[in-house]
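Asker: Need a 3D model of the following:
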Amino acid sequence: MAPLSATTIPLLALSLGSTTAFVAPIGRGASWSLANPQRAVRSSTSAAATRHNTLRRSSAMPATSSLRMVSKVAEQKAAKLRETAAAFRAEAAELEEKQARERRENALRSFNTFDSNKDGSVDIAELKAGLESPLRRSFTKTLQARMGRKPSKEEVDERIAGLPGGTLFPDELALKLIQTYDQNGDGLLQQSEFAPTEELRTRLENLLSQQREDERLARLEERQRQMDDKMRPDTGAVVVSPGDVNDGPATTADKALSALPYLLPLVDGILFAAHLFGAFPEQTAWAQPLAAVLLALRSLPFATLIGFFSLSIGSSNPRVNKLVRFNMQQAINLDIALILPGVVGAITGGMLGADAVKLAPLSNAGSDVVFVALLAAVAYSVGTSATGRSRTSFRCWGV
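Answerer: Prediction:
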C-alpha cells in the first residue's frame, strides 16, 4: 500500500489543481461554477474599454471647464468695455451740451451789449461800435510792442487815420462779418444768429489777415505789370531782340580780343610768382618783361577792381560775341579762385606770427603751384579760344 499511496496522492493533487483553474465564483458565497474562456476574454476587453472611456471623459472635463471660464471672463470684460464706452459717450454729449449752452449764454450777453437801440437786431453801425473798442486795445498793444513804449491817444489816432479807410473796422469788413452769420439774408443779425464777442473778434481778425494778404498780392501783381510795361517796345525801354544777341561765329578780332580778359587773373596772380622768379632767374628770364608789365598794372590805383567790374558788365552784354563773353566769365572765375590761397596765407601768417618763417619752404612751394596752375589755365583758355571754341569750361571754377 505504501507505493500506491506515494503515486496516487500527487496525481490527485494535480487533478484538483487543474479543475480549480476553470472554476469561477458566482457570488460572494462558497458556490463555484465552470467558466467559459471566451466569455472571460470578452468581459476583460469590455472592462478595459470602460476604463478607457472613463479616463477620456475625466481628461476632457477640465479642458471644457477651462474654455467655459475663459469665455465667461471675456464676456465680462466686453460688458465692462461697453459700459465704459457708454459712459464716455455720455460725458462727451454732456460736455458738448455744456459748451453749446455756454456759447448761447455768451452770445445772448454779447447781443444785448451790441444791440444799443434794443430793436432786436444788430446792424453794421452797432457791430462796428461793439468791436472797435477791443480792436483799438489790440492795435494799441501791437503799436506799443513796436515802439517800445505806451503810445498816447493822439499817436494811436494818427496811426489809425493812416490805415486804409482811416478806421480799424471798414464797412466792407463789417458787411462780410454779418454775411458770415446772417442766416435769413436780411443784412442784420438777430439774437439766434449772433455769436460771442471773442468768436466775432477771431473771425474779424481772420478777415483782416485775408484782406492784407489780398492787398499784398495785388501790389505784387501791379508791380509785375509795371515791369512788363517797361519792357514793352512802345514804352521806350531797351528791349533786346534775338537779332541783337551776337552768338555767331567768332571773327579773327573776336579771337584776339578773347585773350585780353586773362590779364586780370595774371595781374592778381603775379605775386605768387615771386619765389619762382627768384629761385630760377635764368629759366624765367623770358617772362621778366611780362612780369614787369603785370606789376605796373597792379600798382595802378583800383586797376584790378575796375577791370573786374568791366569784365562783369561786358560778359552780360549780348552784343559782344559769344566767344568773348565766355572768356570774360572764365577770367572772372579764375580771378575769384585766386582769393582762396591769398586768404589762407594771410590767416596762417597772422596766426603763426614770427614762427611763420619756419613754414617758408611750404609757403614757397604752394605759391609756385598756384602760379603754375594759373599759367596752365590761361594758356589752355587762350589756345582753345584761338580755334574759336567757346564751350571750354573749368569745372573747378564752377563754370
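Asker: From now on I want contacts and neighbour counts done on CA atoms only, so please keep to that.
Answerer: Noted.
Asker: Past the strand or helix carrying residue 82, which element shows up next along the chain?
Answerer: Per DSSP states H and E: residue 82 is located in helix 37-114. Later in the chain than helix 37-114, the nearest helix or strand by DSSP H and E is strand 121-122.
Asker: hang on, the earlier thing: what helices or strands is the helix holding residue 82 leaning on?
Answerer: helix 124-147, helix 197-230 (3 or more Cα pairs under 8 Å, 6 or more residues apart in numbering; DSSP states H and E).
Asker: for these, which one ends up most surrounded?
Answerer: helix 124-147 (a mean of 15; mean count of other Cα atoms under 10 Å).
Asker: Counting by contacts, list what that one packs against.
Answerer: helix 37-114, helix 171-181, helix 197-230.
Asker: what comes up buried for the next helix or strand after that helix?
Answerer: Next along the chain after helix 124-147, taking DSSP H and E as the criterion, comes helix 153-161. Applying a neighbour-count criterion of 16 or more other Cα atoms under 10 Å, one finds 156, 159-160 buried in helix 153-161.
Asker: Any chance of those residues in TSV with distance to residue 361 as columns?
Answerer: Below are the buried residues of helix 153-161 laid out as TSV (distance: Cα to Cα, whole Å):
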residue	distance to residue 361
156	71
159	69
160	72
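Asker: Can you tell me which of those residues is closest to residue 308?
Answerer: residue 159 (48.0 Å; Cα to Cα).
Asker: one more, for comparison:
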Amino acid sequence: MTMSSMTSSQGLGSTAFLAVGGAPRPAALRGSRSSPSSELRSRRAAGSSSGGPQVTSHDIPANWTGLTACLSLAASLAVKRKANRKSATRASVVGLKATDSDVDLVTQLQLEASKLRAEVSELEAEREEQLQRDRLSLFRSFDLDSSGAIGDQELRKGLQELGLKLDAPEATKLLRALDKNGDGRLQLEEFHLQAASKLIEEWRAEERAAEDAQRALERQSKELVSEKQAEQEFLASLPLENDDAGLATRLASVFAYLLPLMDALRYGVPLALAFPFLQGPFSALVLLSGVFGAVPFGLGYLALLIGMQSLAQNTELPTLLRFNLRQSVNLDIALLVPGFLGSAVSFALDAAGTPVSEELAATGNSIVFVLILACVAYSTVSSLFGVAPTGLPYISQMASEAISDTRPNDEEGSGKL
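Answerer: The predicted model follows:
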C-alpha cells in the first residue's frame, strides 16, 4: 500500500470515527498519535489539575468502536484499489493479445492472397496451353494433306465445315489477307480463325452496303422514270400550243405594252419637260390614257387589265401574244412598288421636318420611267423579231409560269419560250 492510499485511508477512518464515536474535542483529535490509554491518562491529569470535568470509564468503549470501524473501512478501500489495478493489468494483457491476433490475421490474409495469385497465374498458363493445343488441333483439321501449311482450297473447305461459306475468289482473297510472308499458304503462326471471321464479316457488311446503295439507285431511277412519265402524261393532257408568230401576232404583242407606258406617264413628266422631242409621244399617250381615264372610278384601266389577263389565259391564242400580254400586266403591277416607296420616303421626310425637294422627286420619277421604258423597248424589239422577251428578271419567269398550260408541237418545244 502506497503513502497516498494510506493517507486516504486515514482520512476516511477519521471521518468514520467521528460518525461512530461522537464528536470528540478538537484538541484531543488534532495531531494526536498517542494510544487511547495515554490519552485517558492525560485527560485525567488535566481534569485533576484544572478541576474541569473528568472522563468517565464509559467513553473508552465508544472510542474503540469508532477506531475499529475506521480500520475496517480503510482495509476495504485498499482491497478495492488492488482489484482495480489487477483489472487494468488484465485489460492491458488482453489488448496486447488482441493486437498479436490482428497481426497474425493480416499475415494469414497476405499468404492467402499470394496463394490465390499463384493459382490464377497457373490457371492462366494452363488456359493458354489449352488454347494453343486447340489452335493446333484446328489447324490440323484444316491441313488436309498434312503438309504443315493451308492452301486456299483447304481454307475454303475448313471454313465451309464451320458454317462460313466462301467461293473460290473469296477464299483466295482471305488467304492473301492472312498470309504475312507472302508464300501463298498459311502456316500455324499465320492461322487466326478470329481474324478470318472478322474479315469475312467486314466483307459481308460491305456487300450489304453496296447492295443497299444499288437498291437506292434503282429506287431513285424508278422515281425519275415515274416523274418523267407523269410529266409526259400531264403534257399529253394539255392542248397544243399555238406557235403562230406572224406579223399580226407580233404587232399585237407590241401594242400590249401600251398599258405599262400609260401607267408610267406620271413618272415621265420631268423628262418630257426637259426634252422637247419627247412631248409628241407623251401627248399621244396622254390622249390614249384619257380615253380609259374618262371612265369613272378608274374602271377603264381596271377593265383593260382584266381583259388582258383573260386573253393571256386563252390557250387558242398564239403563245407569243399570250406571253407578252401577261408580261405587260406584270410590268404594270410592278409600278406599284415605286409608288409605295415614294410615299414612304415622303412621309418619313415630312415627319423629320424636311420635305422632299423638287429635284429629288424629279430624279426619282425619271429613274422609274426610264426603267419601264427600257423594259418596254426590249420586249418590243424581241416581239417584232418573233421571239418571246424572256430576259426580264422575275417578271418573265412569272409570265412563263402563267401560260404553261399548253404542250409544244414537237418534242423539243417551240424554242421561243
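Asker: what's the TM-score here?
Answerer: For this chain pair, the superposition-based TM-score is 0.37 by TM-score structural alignment, normalised by the length of structure 1; 163 aligned residues with a Cα RMSD of 3.1 Å.
Asker: still on that earlier bit, reformat the helices and strands packed on helix 37-114 of structure 1 as JSON lines; add distance to residue 76 of structure 1.
Answerer: What follows is those, written out as JSON lines (distance: least, Cα to Cα, whole Å):
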{"stretch": "helix 124-147", "distance to residue 76 of structure 1": "57"}
{"stretch": "helix 197-230", "distance to residue 76 of structure 1": "46"}
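Asker: Quick one: closest of those helices to residue 61 of structure 1.
Answerer: Taking those one by one with Cα to Cα, helix 197-230 is closest: 68.2 Å.
Asker: Show me what that closest one is packed up against.
Answerer: helix 37-114, helix 124-147, helix 171-181.
Asker: what's the angle from it to helix 37-114?
Answerer: 80 degrees (axes from the mean of the first three to the mean of the last three Cα atoms, to 10 degrees).
Asker: and helix 197-230 of structure 1, how far from the chain's centre?
Answerer: Relative to its parent chain, helix 197-230 of structure 1 has a centroid offset of 27 Å by Cα atoms, centre = their mean, to the nearest Å.
Asker: Give the next helix or strand downstream of that helix.
Answerer: Note on helix 197-230 of structure 1: by DSSP H and E, the next helix or strand toward the C-terminus is helix 252-257.
Asker: buried ones in that next one?
Answerer: 254-255, 257.
Asker: moving C-terminal of that helix, what's the next helix or strand?
Answerer: helix 263-269.
Asker: For that following helix, which helices and strands make contact with it?
Answerer: helix 288-299, helix 303-315, helix 322-337, helix 360-386.
Asker: from these, which stretch is densest packed?
Answerer: helix 322-337 (a mean of 22).
Asker: From the contact counts, what lies against it?
Answerer: helix 252-257, helix 263-269, helix 303-315, helix 360-386.
Asker: Of those, which is nearest residue 48 of structure 1?
Answerer: Closest among those, using Cα to Cα: helix 360-386, at 105.7 Å.
Asker: still on that earlier bit, so which of the helices and strands packed on helix 322-337 of structure 1 gets nearest residue 33 of structure 1?
Answerer: Of all those, helix 360-386 comes closest under Cα to Cα, at 128.8 Å.
Asker: what about that closest one, distance to the chain center?
Answerer: On Cα atoms, centre = their mean, the centre of helix 360-386 of structure 1 falls 45 Å from the chain's centre.
Asker: Run the angle between it and helix 322-337 for me.
Answerer: Using the same axes, to 10 degrees: helix 360-386 of structure 1 against helix 322-337 is 170 degrees.
Asker: Please name every helix or strand in contact with helix 360-386 of structure 1.
Answerer: Counting by 3+ Cα pairs under 8 Å, 6+ apart, helix 360-386 of structure 1 packs on helix 252-257, helix 263-269, helix 274-279, helix 322-337.
Asker: returning to what we had before: a markdown table for the helices and strands packed on helix 124-147 of structure 1, including distance to residue 381 of structure 1?
Answerer: A markdown table is the format used below for these (distance: least, Cα to Cα, whole Å):
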| stretch | distance to residue 381 of structure 1 |
| --- | --- |
| helix 37-114 | 79 |
| helix 171-181 | 66 |
| helix 197-230 | 39 |
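Asker: Please identify the most buried of these.
Answerer: helix 171-181 (a mean of 16).
Asker: now it against helix 124-147, angle please.
Answerer: 110 degrees.
Asker: sorry, back to before: can you put the helices and strands packed on helix 263-269 of structure 1 in CSV and add distance to residue 46 of structure 1?
Answerer: Formatted as CSV, those follow (distance: least, Cα to Cα, whole Å):
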stretch, distance to residue 46 of structure 1
helix 288-299, 125
helix 303-315, 115
helix 322-337, 108
helix 360-386, 110
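Asker: Mind checking the ones you listed for the one nearest to residue 2 of structure 1?
Answerer: helix 360-386 (142.2 Å).
Asker: do you know how far residue 173 of structure 1 is from residue 129 of structure 1?
Answerer: 13 Å (Cα to Cα, to the nearest Å).
Asker: next one: residue 41 of structure 1
Answerer: 114 Å.
Asker: What's the end-to-end length of stretch 264-279 of structure 1?
Answerer: 25 Å.
Asker: And for stretch 112-125 of structure 1?
Answerer: Span of stretch 112-125 of structure 1 from end to end, Cα to Cα: 15 Å.
Asker: count of neighbours near residue 161 of structure 2?
Answerer: For residue 161 of structure 2, the neighbour count with other Cα atoms under 10 Å is 10.
Asker: re earlier: to residue 82 of structure 1, which of the helices and strands packed on helix 37-114 of structure 1 lies closest?
Answerer: Of these, nearest to residue 82 of structure 1 by Cα to Cα is helix 197-230, at 37.0 Å.
Asker: Quickly find the element holding residue 299 of structure 2.
Answerer: helix 299-312.
Asker: which parts of that helix are buried?
Answerer: Using 16+ other Cα under 10 Å as the test for burial, helix 299-312 of structure 2 gives 300-301, 305, 308-309, 312.
Asker: Can you name every helix or strand that it contacts?
Answerer: So helix 299-312 of structure 2, by 3+ Cα pairs under 8 Å, 6+ apart, packs with helix 279-293, helix 319-334.
Asker: So which residues make contact with the first one?
Answerer: Read that as helix 279-293 of structure 2. Applying Cα atoms under 8 Å, 6 or more residues apart in numbering, the contact partners of helix 279-293 of structure 2 are 261-262, 265, 272-273, 298-301.
Asker: Out of those, which is nearest to residue 159 of structure 2?
Answerer: Nearest member of those to residue 159 of structure 2, counting by Cα to Cα, is residue 261, at 86.7 Å.
Asker: Wait, that closest one touches residue 372, no?
Answerer: Yes: using Cα atoms under 8 Å, residue 261 of structure 2 makes contact with residue 372 at a distance of 7.4 Å.
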